[in-house]
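Q: Attaching a predicted model along with its sequence, questions to come.
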Amino acid sequence: MDESSAGNGSMPGDALARLAARLVRAPMAALLMTRDEAVETFGHFGFVTPGRLPLADPLYSQVITDARVVRSDDDTWPGFGNQLAVRAVLGVPVRDDRDDVIGALLAMDRRPHRWTAEDVTSLLAVADIGGVRSRASADPDDGSAHSLASRFRTCHHAVERSLRSSRTGGEAAPRLLEAVATALDWPAAELFLVDEQTGNLDAVGHWSNWPGEPDDLFGHTPIKGAGITGRVWQTGRPIWVDDITVYTDLVTPFERNRVEAAADHGIRTVMATPVCDGDTLLGVLTCYAGSSQSHQELLTVLLDGVAAQIGIWIALRRAERLGHELSRTQDDFIALVGHELRTPLASITAHAGMLHDELDALTVDQQEMIETIARNAGSLQNTVNALLDLAGLEAGHLPMRRKKIDLCDLITAAVNSARPRIAANGIRLHTELPKTIRLTADPDRLRQVIDDILANAVLYTPLGGAVRVTATIDETAIQFQVADTGIGTPTDERARVFDRFFRGSNVRHHGTAGSGLGLSRARAIINLHDGHIHLTSNAPTGTVVTVRLPVPP
């Protein structure tokens, strides 16, 4: 068990590492302490802690043994650095009150990272807190630090429970603020969140242990750059004011009114910390106390941890809501296409067909125009039909008509249908199928899947390329696979190829026509068969689409 999860509690050390990472915009950070000729992980962020480490590891040994700052923007590291795939590291020593080096604080990145002088300063400041915290942890007589850490562990759990059971910040605020204020033993706390529409910072909830409701203190509208909450809103940095009644920076009428309102309720100390998602400020958490507080550095770090919890939750809720809104917008678009375009398209197609029957009476130019109209109307009609089909499948309105079929017969029929197009494109075709694969499925829908996958393989494979079609069965699954030597899909886009309307960037740049619906429909059909479909690369070029279906009992 590492130091950060020992009796002193994991949260303080982890909060220090998290704070360090946020200050220097690094995805990983570690607070390491020396012990018995080795190094213990006192706190970590962004990776799974390895626990005890050798003192001589190159990633941090120079920081500890030479007592110096180590800065590397792009390099490879053996040992611990290799385990984490570290490319860039910024390390500063952690010292005790005798100025002896007792550990190292590291910020790390798996990509090249240009560290700045400001980053070094920020990390040194956090390392100083780390030294203070380590001494408190090592000193059994310092019961107040232990007690505070213990209360905040309880606080973190209470905040997590509150967020998990709430849908909005306003709904979560009273319970999470009570947890925070109780942990601090402070009389009041308030949460402000940035309104996505107006950009204003609005009060969404508060808690106090006062018997009445102090309307003049809570619910005010902050001004960016004015007052304690407003300054945190502007700078994105926490502010601690030990005594607001003598704090000389609060001089404007608005600020003096806020000071008077707080003083009327016996408030002297105010701590405000930003609620962020990465570099984006989402709100401010403001807490109030009636007297000066000890352990200010530790309290700041602990509150930063709570604010980080809130920030992650808000970001997830907003992303979830945006996802629902996007899905609803796509559904509305599909409904619009289906109901508003179907009738005029049918009319255009019918009239184009009638004119096509009279081609002999038209000039050559007129004939080409009619053929273009008929071709494009037919293409648009196919897209509309695919949209409506996909919507019906995803909504569960189109049931699967299952019966016993032979998958090999279905694949063979689809391949034979595609052979003329494959030959016309100069593509080599290879098939490898067993004699039979029996299963219960909807033959028409499964044929749609095979046709769509084959069509994609042929469409994106150049002259002289190859398409390979295989099928297998074992005790775990039935597998159908189409591999091509085409243009492939960029690695960072493979997870999205089954999304509605998505087309790869390389496909768009090639100018290849398509609607981005074929694989979406294929996934919907395979899901309804309790199967799975995924896409991988085909070395050295191309794509492999694999469909796996359950083996019949």
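A: That came through, no problem.
Q: drop to CA atoms for contacts and neighbour counts, all remaining ones
A: Noted.
Q: how about the residue nearest in space to the middle of the chain, secondary structure?
A: What sits nearest the mean C-alpha location of the chain, by CA atoms, centre = their mean, is Leu316, with 8.0 Å. Using DSSP: H, G, I helix; E, B strand; the rest coil, the structure places Leu316 in helix.
Q: any idea how far His534 is from it?
A: Distance, Leu316 to His534, using CA to CA, to the nearest Å: 26 Å.
Q: again, but for Leu281
A: Taking CA to CA, one finds Leu281 at 37 Å from His534.
Q: Which one's more surrounded, those two?
A: For Leu281 versus His534, neighbours defined as other CA atoms under 10 Å are more numerous around Leu281 (19 against 16).
Q: For the more buried one, pull up the helix or strand it's in.
A: For Leu281, the element it lies in under DSSP states H and E is strand 280-289.
Q: Show me what that strand is in contact with.
A: With contact meaning CA atoms under 8 Å, 6 or more residues apart in numbering, strand 280-289 is reached by 181, 186-194, 201, 229, 232-233, 236, 267-276, 307, 311, 314.
Q: how far is the helix or strand where Ser347 lies from where the chain is centred?
A: Assigned by DSSP H and E, Ser347 belongs to helix 342-356. Chain-centre distance of helix 342-356: 46 Å, with CA atoms, centre = their mean, to the nearest Å.
Q: Just list what the helix or strand that it is followed by packs against, helices and strands only.
A: Next helix or strand after helix 342-356 toward the C-terminus (DSSP H and E): helix 364-395. In this structure, helix 364-395 makes packing contacts with helix 296-336, helix 342-356, helix 518-528, judged by 3 or more CA pairs under 8 Å, 6 or more residues apart in numbering; DSSP states H and E.
Q: what angle do the first one and helix 342-356 make?
A: In terms of direction (axes from the mean of the first three to the mean of the last three CA atoms, to 10 degrees), helix 296-336 departs from helix 342-356 by 40 degrees.
Q: Helix 296-336 to helix 364-395, inter-axis angle?
A: Using the same axes, to 10 degrees: helix 296-336 against helix 364-395 is 130 degrees.
Q: so helix 296-336 versus strand 280-289, what angle?
A: Angle between the axes of helix 296-336 and strand 280-289 is 140 degrees (criterion: the same axes, to 10 degrees).
Q: before we move on, back to that, buried ones in the helix holding Ser347?
A: Residues 342, 345, 348-349, 352, 355-356 are the ones in helix 342-356 that count as buried (16 or more other CA atoms under 10 Å).
Q: Closest to Leu528 out of the residues you listed?
A: In terms of CA to CA, no member of the buried residues of helix 342-356 lies closer to Leu528 than Arg342, at 26.6 Å.
Q: Against that first model, consider the following:
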Amino acid sequence: MNADLEVMGIALGCSTAAALTGLPLLRALRRRPLWATAASLSVIPVVAVTVGVAGTAQAMFLSDHDLRVVLIVVVVSAVVASASAVRLGGPVVAAIGTLTRATAALGEPGYHGADRVPTAELGALATTLDATHVRLVEARERERALEASRRELVAWISHDLRTPLAGIRATAEALQDGLVTDAETTARYHRLMLADAERLTGMVDDLFELARLQAGALRLSLEKVRVADVVSDAIAAVDPIARAKGVVVNGRADHAGYVDADAAEVGRVLTNLLVNAIRHTPDDGTVEITATADADRAVFAVADRCGGIPQEELPRVFDLGFRGESARTPGGDDHPHQPRMRSGIGLAIVRGIVEAHGGDVTVHNHREGCRFVVALPTS
């Protein structure tokens, strides 16, 4: 028993001493390539075992021949074990190198993930990198689309602001220079200035609403709103615009229930859609708004007679700054009473408000026009 303990003690001492000598080597290799560290981690345990066996064999006072045989066996075994360990660790080192290069190329066109990895952990890392790459590409595409929309919006805003400002300036200069003297013309000029000022106010309101939506600062005052009341209020709000253009707005609410919503914001959604429909519907045409029930949702639909939207433009209808003016043949800016969706952001506001309610809005060509569909949860 004492001999066994003595052997264990000698083996433990020799192996521990050999293993501890490897610590400075690992510390020195911290900033070296991974293969050097992996090789050291493979060789150091084998060396520790070799030293332990050799020290124990020598302490057992074997004959020179037996000791030489033991040492030969130990050295050969150590060399084979070390080479095998380094060889088996090669795929891990290669896989980590591949993952490192993949990490550097995340989000870039030249990204290539690791198809085959030797361990489950590295496989999970490769899967995570692939998913991260997809998210980065999608985020970059969204950023590019948003930047393009912003540039388009700035262009439209610059154009739209100049028009009423130029009108106000021209009218004010005419009044200041005394070019208008009779009361009737003066009153008409004042009405034109007021109309242009209201138009500017509407643009500013739209921009403020859009800024709140994009910042997530829109606070909804949810309450039980009767679906039929929302439809009738929206029709009443656009009635003067429709009459000025000679467009008939028909409404029908087959949904007799209620929807949990902010009445003012939902009313703004439907009003914007109706104004948009009236604008693109020919004079003496018809615009229809309906409300129906679909499972646990209230579905509002606004149909116009715009002549349809090109299929390639449908996905961009709700994008910030997009107008697609050329797509809709009826109507035109030359009409004196024609309403307009201000600065290409009216439909972007519609989408933002609907999504804030947890609903969705879509558009598709329907018969001789377009049909916008808003679905809001009823509970």
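A: Ah, there it is. Just so it is clear, the model here is predicted, and its values are computed rather than measured.
Q: follow-up on the earlier one: in contact with the residue nearest to the centre of the first structure, which residues?
A: So Leu316 of the first structure contacts nothing (CA under 8 Å, 6+ apart).
Q: The residue of the first structure most remote from its centre and Glu371 of the first structure: what is the separation?
A: Here the centre of the first structure is the reference, and by CA atoms, centre = their mean the most remote residue is Ala361, at 61.7 Å. Going from Ala361 of the first structure to Glu371 of the first structure by CA to CA gives 14 Å.
Q: What is the neighbour count of Ser165 of the first structure?
A: Counted with other CA under 10 Å, the neighbours of Ser165 of the first structure add up to 10.
Q: what residues are up against the closest residue to it other than its chain neighbours?
A: In this structure, Ser165 of the first structure finds its nearest non-sequential neighbour in Ala172, 7.8 Å apart by CA to CA, 6 or more residues apart in numbering. Going by CA under 8 Å, 6+ apart, Ala172 of the first structure touches 162-163, 165-166.
Q: now do Ala38 of the second structure
A: Counting by CA under 8 Å, 6+ apart, Ala38 of the second structure makes contact with 86, 89, 93.
Q: still on that earlier bit, for the contacts of Ala172 of the first structure, which entry has the maximal number of neighbours?
A: Result: Leu163 is most packed of the contacts of Ala172 of the first structure (other CA under 10 Å), 21 neighbours.
Q: From what I see, that one and Trp313 are in contact.
A: Yes. Using CA atoms under 8 Å, Leu163 of the first structure is in contact with Trp313, at 7.0 Å.
Q: isn't Gly486 of the first structure right up against Pro462?
A: Yes. With contact defined as CA under 8 Å, Gly486 of the first structure and Pro462 form a contacting pair (6.1 Å).
Q: Give the residue from these two that has the larger number of neighbours.
A: Gly486 (22 against 16).
Q: What's the more buried one aligned with over in the second structure?
A: Applying TM-score structural alignment, one finds that Gly486 of the first structure aligns to Cys306 in the second structure.
Q: need the helices for the second structure, in chain order.
A: Counting by DSSP state H, the second structure has helices at residues 2-20, 22-28, 34-59, 64-104, 120-176, 183-214, 227-245, 263-280, 346-356.
Q: So for Phe372 of the second structure, which of the ones you listed sits nearest?
A: Taking CA to CA, helix 263-280 is the member of those nearest to Phe372 of the second structure, at 7.5 Å.
Q: corresponding residues in the first structure for the closest one?
A: So helix 263-280 of the second structure sits over residues 443-460 in the first structure, by TM-score structural alignment.
Q: can you list contacts of the matching stretch?
A: Under the criterion CA under 8 Å, 6+ apart, residues 400-403, 405, 410-411, 414-415, 418, 421-422, 425, 427, 467, 482-484, 486-488, 518-519, 521-522, 525-526, 543, 545 lie in contact with stretch 443-460 of the first structure.
Q: Strands of the stretch 451-553 of the first structure, start to end?
A: Taking DSSP state E, counting those that start in this stretch as the test, the strands found in the stretch 451-553 of the first structure are 466-473, 478-484, 532-537, 543-549.
Q: Just name the most buried of the helices and strands packed on helix 364-395 of the first structure.
A: Of all these, helix 518-528 carries the top mean neighbour count, a mean of 22, counting by mean count of other CA atoms under 10 Å.
Q: elements contacting that helix?
A: So helix 518-528 of the first structure, by 3+ CA pairs under 8 Å, 6+ apart, packs with helix 364-395, helix 443-459, strand 532-537.
Q: Contacts for that helix, please.
A: Here helix 518-528 of the first structure makes contact (CA under 8 Å, 6+ apart) with 386, 389-390, 393-394, 400, 445-446, 448-449, 452-453, 497-500, 532-533, 547, 549.
Q: Average separation of it from the aligned part of the second structure, please.
A: Superposed on the second structure, helix 518-528 of the first structure shows a mean distance of 0.7 Å to its aligned residues (mean CA distance after the TM-score superposition for the first structure).
Q: In the second structure, what range does that helix match?
A: Going by TM-score structural alignment: helix 518-528 of the first structure matches residues 346-356.
Q: Same question for stretch 188-199 of the first structure.
A: Stretch 188-199 of the first structure corresponds to no residues in the second structure, going by TM-score structural alignment.
Q: now swap in stretch 30-41 of the first structure and tell me
A: The aligned range for stretch 30-41 of the first structure in the second structure is empty, by TM-score structural alignment.
Q: go on, stretch 276-289 of the first structure?
A: Taking TM-score structural alignment, stretch 276-289 of the first structure hits no residues over in the second structure.
Q: buried set for that stretch?
A: 276-277, 281-289.
Q: which pair in those residues spans the largest distance?
A: Checking these with CA to CA, the most distant pair is Asp277 and Ala289, at 26.9 Å.
Q: How far does stretch 321-336 of the second structure sit from its chain's centre?
A: Distance, centroid of stretch 321-336 of the second structure to centroid of chain: 30 Å (CA atoms, centre = their mean).
Q: ok, the closest residue in space to Arg328 of the second structure that isn't next to it in sequence - contacts?
A: Once flanking residues are discounted, Arg328 of the second structure sits nearest to Cys306: 5.5 Å by CA to CA, 6+ apart. With contact taken as CA under 8 Å, 6+ apart, Cys306 of the second structure is in contact with 277, 280-282, 328-330, 368-370.
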